[in-house]
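Asks: The sequence isn't on hand, but the structure is:
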């Protein structure tokens, strides 16, 4: 289970990874220098390597070393940034958020959802359906402008088992208006996965932080 705390071993892991990278870099430099010395020892005395050739080879190993150091620095910065995000994201725990989806979570006989309209609509209808796909209730939100709009459904008479869903039908002049259904979820914990911040929801699912559209 994800938690809002940061793994105390992260720093030591990062240090170990950095040490391993540095060790590999040192080995590469050592091999290069050994090959260069062997080349100098076995060169043709009548046609020795000139300064330009030696400088070029030294520049190559320095370039590789420099790139590796930059990569290591960027990797460490990314890990630290993710850790900071997780710490800041712990403030989300217990808050409701909006995400793409059409599930309705019933709490105290009510359920909330939202819709994001691509354009103005003169009619926005909400159909509430049982887990089996049967329409159990319908209501109209009326005319709405483009953008995000929330709604609350009275679920006191809902007797079906399982989580209900909803479908939005928006029209203007009889033509459909593109829309995106948004469901409400409660944040239970935050963490990180593969260097990215993740959010664990009340139903046990884990989603990337980028999936959150609005914090309520």
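Replies: Done, it's in. Values in this document were obtained by computation on a predicted structure and should not be read as measured data.
Asks: can we go C-alpha only for contacts and neighbour counts from here?
Replies: Will do.
Asks: Could you measure from residue 83 over to residue 44?
Replies: The gap separating residue 83 from residue 44 is 56 Å, by CA to CA, to the nearest Å.
Asks: okay, these two: which has more neighbours?
Replies: residue 83 (21 against 10; other CA atoms under 10 Å).
Asks: Can you classify the more buried one by secondary structure?
Replies: Recorded secondary structure, residue 83: helix (DSSP: H, G, I helix; E, B strand; the rest coil).
Asks: Verify the stated contact: residue 209 with residue 201.
Replies: No. Taking contacts as CA atoms under 8 Å, residue 209 lies outside contact range of residue 201: 11.0 Å.
Asks: another structure for you, compare them:
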């Protein structure tokens, strides 16, 4: 009996996702049923003088059991993923009204001061922080000197600044003239949680929608 076509369908069922299997009308259960029907038909019509090889039958049965097991495992993983997403959405609701730190460059001035945070991808021997107004013009420049890799912060005295709203900042860092990656971070307030899309998002007061996994810290 030629199992080539059956093996081809078996491999496809093992590597395809559940949606694809449903779309093509082929599933692990259907493949298993087809295999059993073919096996029974062969046993009924085999030549008594040249019976089937037991080892070949055992191998084919082991393969079909593997396919069925993989299909069950995929279904279990998808169910766990769905439950995890629901738990994540419920947990994120508790963030409403709280402050979070996310990638961004917005500045908030309170009591004449503003604390800005950024993440350096490596050690730098020269770090420059620039504050820009709403038109993108630099209104203040701070040379911060040498800094280590990782999270850094700087508090700006804005008491004498002529503009304190709609501000942003940028950081430029170098090490022996080679650029060092600097990711600016902003502190914002969570106003709502958005679960309508494929990715869980937080709606922030100043930064708009931000993916939940972009949150660096809370508080």
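Replies: Everything's here; your move. Note that the structure is a prediction, hence the values are computed from the model and not measured.
Asks: from memory residue 160 of the first structure sits against residue 129, does it?
Replies: No. Checked against CA under 8 Å, the pair residue 160 of the first structure and residue 129 is beyond contact range at 9.7 Å.
Asks: between those two, which one's more packed in?
Replies: Taking neighbours as other CA under 10 Å, residue 160 of the first structure and residue 129 compare with residue 129 leading, 20 against 12.
Asks: excluding its backbone neighbours, what's nearest the corresponding residue of the second structure for the more buried one?
Replies: Matched by TM-score structural alignment, residue 129 of the first structure corresponds to residue 132 in the second structure. Nearest non-adjacent residue to residue 132 of the second structure, counting by CA to CA, 6 or more residues apart in numbering: residue 138, 4.4 Å away.
Asks: show me where the first structure has strands.
Replies: Along the first structure, the stretches classed as strands by DSSP state E are 96-100, 110-117, 121-129, 135-144, 147-154, 165-172, 175-176, 179-193, 196-201, 206-208, 212-215.
Asks: Remind me what the second one packs against, helices and strands.
Replies: The reference is to strand 110-117 of the first structure. On a contact count with 3 or more CA pairs under 8 Å, 6 or more residues apart in numbering; DSSP states H and E, strand 110-117 of the first structure meets strand 147-154, strand 179-193.
Asks: change it to 10 Å
Replies: Packing partners of strand 110-117 of the first structure (3 or more CA pairs under 10 Å, 6 or more residues apart in numbering; DSSP states H and E): strand 96-100, strand 121-129, strand 147-154, strand 165-172, strand 179-193.
Asks: for the first one, same thing?
Replies: Counting contacts by 3+ CA pairs under 10 Å, 6+ apart, strand 96-100 of the first structure is packed against strand 110-117, strand 179-193, strand 212-215.
Asks: again, only using 6 Å
Replies: strand 179-193, strand 212-215 (3 or more CA pairs under 6 Å, 6 or more residues apart in numbering; DSSP states H and E).
Asks: Same question for the fourth one.
Replies: When contacts are defined as 3+ CA pairs under 6 Å, 6+ apart, strand 135-144 of the first structure packs onto strand 121-129.
Asks: cutoff 10 Å now
Replies: Strand 135-144 of the first structure sits against strand 121-129, strand 147-154, strand 165-172, with contacts defined as 3+ CA pairs under 10 Å, 6+ apart.
Asks: Give me the contacts around it.
Replies: Contacts to strand 135-144 of the first structure, defined as CA atoms under 10 Å, 6 or more residues apart in numbering, come from residues 117, 119-130, 149-151, 153-155, 157-160, 164-172.
Asks: The same query, at a cut-off of 7 Å, please.
Replies: 120, 121, 122, 123, 124, 125, 126, 127, 128, 129, 130 (CA atoms under 7 Å, 6 or more residues apart in numbering).
Asks: ok, how many other residues are close to the spatially closest residue to the last one that is not a sequence neighbour?
Replies: Leaving out its chain neighbours, the residue that sits closest to residue 130 of the first structure by CA to CA, 6+ apart is residue 164, at 4.8 Å. For residue 164 of the first structure, the tally of surrounding residues (other CA under 10 Å) stands at 23.
Asks: mind listing what residue 154 of the second structure touches?
Replies: So residue 154 of the second structure contacts 115, 116, 117 (CA under 7 Å, 6+ apart).
Asks: Over to residue 104 of the first structure?
Replies: 111, 112, 113, 163, 164, 165, 183.
Asks: One more pass at 6 Å, please.
Replies: Counting by CA atoms under 6 Å, 6 or more residues apart in numbering, residue 104 of the first structure makes contact with 111, 164, 165.
Asks: Ok, residue 124 of the first structure next?
Replies: Going by CA under 6 Å, 6+ apart, residue 124 of the first structure touches 140, 141, 142, 169, 170.
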